[in-house]
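Peer 1: All I have is the shape, not the residue letters:
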């Protein structure tokens, strides 16, 4: 199962008011394990960056001036996502911006059903508790000290860790054998096999239970399987 954990940085809150995407970061998971494949792109928003509370830290006009516009990178982004589930924190926000940009550039839109919202998962699992990405990092003991300056790729990497904790850890399906997918692991390694215990476990049968079993077997005659 292929999933894309995704985050965006934008100039504001509403694409309908002229706000644009300035950064997309995404990491690929396969069977809930990171493959090492990422998508990361800075984007020229074709507008001046707002100041104050709406400014994206570290992504000013000077930095973004020579970056490609969305129309130049939109197809590469769609190719990376493909038909994989997109894991997004507060998915409605990012999907609103992604589909606005895709629509303006003439690309196909992404169905909302393709997105999995980790914010909704967290609120359902921990009702009444803070469900921001920072709060979930604190809950799960995930190091997010590098988030002093927000970045889409960094946030998507942190979100991947949070997502795996939300669904029960890194191995919810207990996949022990190679999958055949090129996920950066050594596919030549042999499949896992159970081995005998070096020291047998002690018997937990009492003497009374042993005597009762022997009496039962005696009634079955010499052909009983326990006598072979």
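Peer 2: Sure thing, it's come through. Note that the structure is predicted; figures quoted are calculated from it, not measured.
Peer 1: Going by C-alpha atoms from here, please, whenever you check contacts or count neighbours.
Peer 2: Fine.
Peer 1: which residues touch the residue most central in space within the chain?
Peer 2: Taking CA atoms, centre = their mean, the centroid of the chain lies closest to residue 160, which sits 3.7 Å from it. Listed by CA atoms under 8 Å, 6 or more residues apart in numbering, the contact set of residue 160 reads 5, 27.
Peer 1: for residue 74, same thing?
Peer 2: Here residue 74 is in contact with 102, 105, 107 (CA under 8 Å, 6+ apart).
Peer 1: Check which residues of the helix or strand harbouring residue 74 are buried.
Peer 2: For residue 74, the host element (DSSP states H and E) is helix 70-81. Across helix 70-81, burial judged by 16 or more other CA atoms under 10 Å covers 70-71, 74, 77, 80-81.
Peer 1: can you tell me which of these lies nearest to residue 16?
Peer 2: When the buried residues of helix 70-81 are ranked by distance to residue 16 (CA to CA), residue 70 comes first, at 16.2 Å.
Peer 1: Just give me the neighbour total for the residue nearest to the closest one when sequence neighbours are not counted.
Peer 2: Computed as CA to CA, 6 or more residues apart in numbering, the closest residue to residue 70 that is not its neighbour in sequence is residue 43, at 6.1 Å. When neighbours are defined as other CA atoms under 10 Å, residue 43 has 25 of them.
Peer 1: how far away is residue 93 from residue 46?
Peer 2: For residue 93, the distance to residue 46 equals 20 Å [CA to CA, to the nearest Å].
Peer 1: Looking at these two now, which is surrounded by more residues?
Peer 2: Each of residue 93 and residue 46 has its neighbours counted (other CA under 10 Å); residue 46 has more, 18 against 14.
Peer 1: Let me know the secondary structure of that one.
Peer 2: coil (DSSP: H, G, I helix; E, B strand; the rest coil).
Peer 1: wait, it sits on residue 69?
Peer 2: Yes. Using CA atoms under 8 Å, residue 46 is in contact with residue 69, at 7.2 Å.
Peer 1: Comparison target below:
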């Protein structure tokens, strides 16, 4: 019986009608797009959630220049109340991976409060991992927006001319997997101490190593991921 724990994460991004000058949310602005991609045990599953929403208010012109979503485009889209149950079911119990989480979570909680039923806040539906907080710890004193992180990790974003929730969630998923999968720092002094204090002997009963080769599909998926990295040495 397989008793391994399933680690389900949902990488999430939203687009909105606007925000304050300092980036804080205020009543009146609404979510107009939600994009999510699913990761299970550090593998993208291909499963996603994506929806555009009618906010019942105009989109600020400044916001349109960022994401390109217009009032005309949103006229026939559903309201948040129409999709709330499906959205909650998709993120429930997952670890939400979000860049600058207070912004998106704040808007989500506001939408939940607007519903005509008792809905829990985001933190009671799912846990949250903020990749901006991660990046600030990894690269202190440096700018850490999504575009800069893509450059830093060699992720090609030439196909992105405007921000979009689903596209940004897909990009963030790649960034997060690279950020969270790096090698930890080597503690050479501790290693030397251990070598001096312990005699290391090979195990007499060691068995020959079993080499498991990647399948053809796994090799193809690996090449596709490497092609996202500019000037990858692995492809040379």
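Peer 2: Nice, I can see it. As the structure is a computational prediction, the values presented were derived from the model and not from experiment.
Peer 1: Got a TM-score for the pair?
Peer 2: Between these two chains, after superposing, the TM-score reads 0.72 (TM-score structural alignment, normalised by the length of the first structure); 174 aligned residues with a CA RMSD of 2.1 Å.
Peer 1: circling back: superpose on the second structure and give me the mean offset of the helix holding residue 74 of the first structure.
Peer 2: Once fitted to the second structure, helix 70-81 of the first structure is off its aligned match by 0.5 Å on average (mean CA distance after the TM-score superposition for the first structure).
Peer 1: downstream neighbour of that helix in the secondary structure list?
Peer 2: strand 85-88.
Peer 1: and that next one, which stretch of the second structure?
Peer 2: Aligned by TM-score structural alignment, strand 85-88 of the first structure falls on residues 95-98 of the second structure.
Peer 1: ok, residues contacting the matching stretch?
Peer 2: Contacts for stretch 95-98 of the second structure (CA under 8 Å, 6+ apart): 8-13, 104, 126-131, 172, 176.
Peer 1: What's the average distance for it when superposed on the first structure?
Peer 2: Averaged out, stretch 95-98 of the second structure is 0.2 Å away (mean CA distance after the TM-score superposition for the first structure).
Peer 1: Enumerate every residue touching the corresponding residue of the second structure for residue 19 of the first structure.
Peer 2: Counting by TM-score structural alignment, residue 19 of the first structure lines up with residue 29 in the second structure. Contacts for residue 29 of the second structure (CA under 8 Å, 6+ apart) come out as 16-19, 57.
Peer 1: Please give the element, helix or strand, for residue 100 of the first structure.
Peer 2: helix 91-105.
Peer 1: buried stuff in that helix?
Peer 2: Buried, per 16+ other CA under 10 Å, within helix 91-105 of the first structure: 91, 94-102, 105.
Peer 1: For the first structure, just list every one of the helices.
Peer 2: 61-64, 70-81, 91-105, 118-125, 133-140, 152-166, 207-220 (DSSP state H).
Peer 1: what about the last one, distance to the chain center?
Peer 2: Read that as helix 207-220 of the first structure. Relative to its chain's centre, helix 207-220 of the first structure lies at 55 Å (CA atoms, centre = their mean, to the nearest Å).
Peer 1: circling back: hang on, isn't the residue nearest to residue 70 of the first structure packed against residue 71?
Peer 2: No. Using CA under 8 Å, residue 43 of the first structure makes no contact with residue 71, being 9.6 Å away.
Peer 1: which secondary structure elements does the helix holding residue 100 of the first structure contact?
Peer 2: strand 21-30, helix 70-81, strand 115-117 (3 or more CA pairs under 8 Å, 6 or more residues apart in numbering; DSSP states H and E).
Peer 1: Tell me roughly how far the shortest one lies from the second structure on average.
Peer 2: Here the mean offset of strand 115-117 of the first structure against the second structure after fitting is 0.5 Å, by mean CA distance after the TM-score superposition for the first structure.
Peer 1: which residues of the second structure does that strand align to?
Peer 2: Under TM-score structural alignment, strand 115-117 of the first structure corresponds to residues 128-130 of the second structure.
Peer 1: Other residues contacting that stretch?
Peer 2: Against stretch 128-130 of the second structure from outside (CA under 8 Å, 6+ apart): 95-101.
Peer 1: tell me which residues of it are tucked away?
Peer 2: Buried residues in stretch 128-130 of the second structure, counted by 16+ other CA under 10 Å: 128-129.
Peer 1: Need the distance between the two termini of stretch 70-82 of the second structure.
Peer 2: 20 Å.
Peer 1: In the first structure, which residues correspond to that stretch?
Peer 2: Under TM-score structural alignment, the match for stretch 70-82 of the second structure is residues 60-72.
Peer 1: check contacts around the nearest residue to residue 120 of the second structure once chain neighbours are set aside.
Peer 2: Nearest residue to residue 120 of the second structure in three dimensions, chain neighbours excluded: residue 112, at 7.4 Å (CA to CA, 6+ apart). Residues near residue 112 of the second structure by CA under 8 Å, 6+ apart: 119-121.
Peer 1: Buried ones among these?
Peer 2: Restricting these to buried positions leaves 119, 121, with burial counted as 16+ other CA under 10 Å.
Peer 1: from the contacts of residue 112 of the second structure, which single one is nearest residue 39 of the second structure?
Peer 2: residue 121 (22.4 Å).
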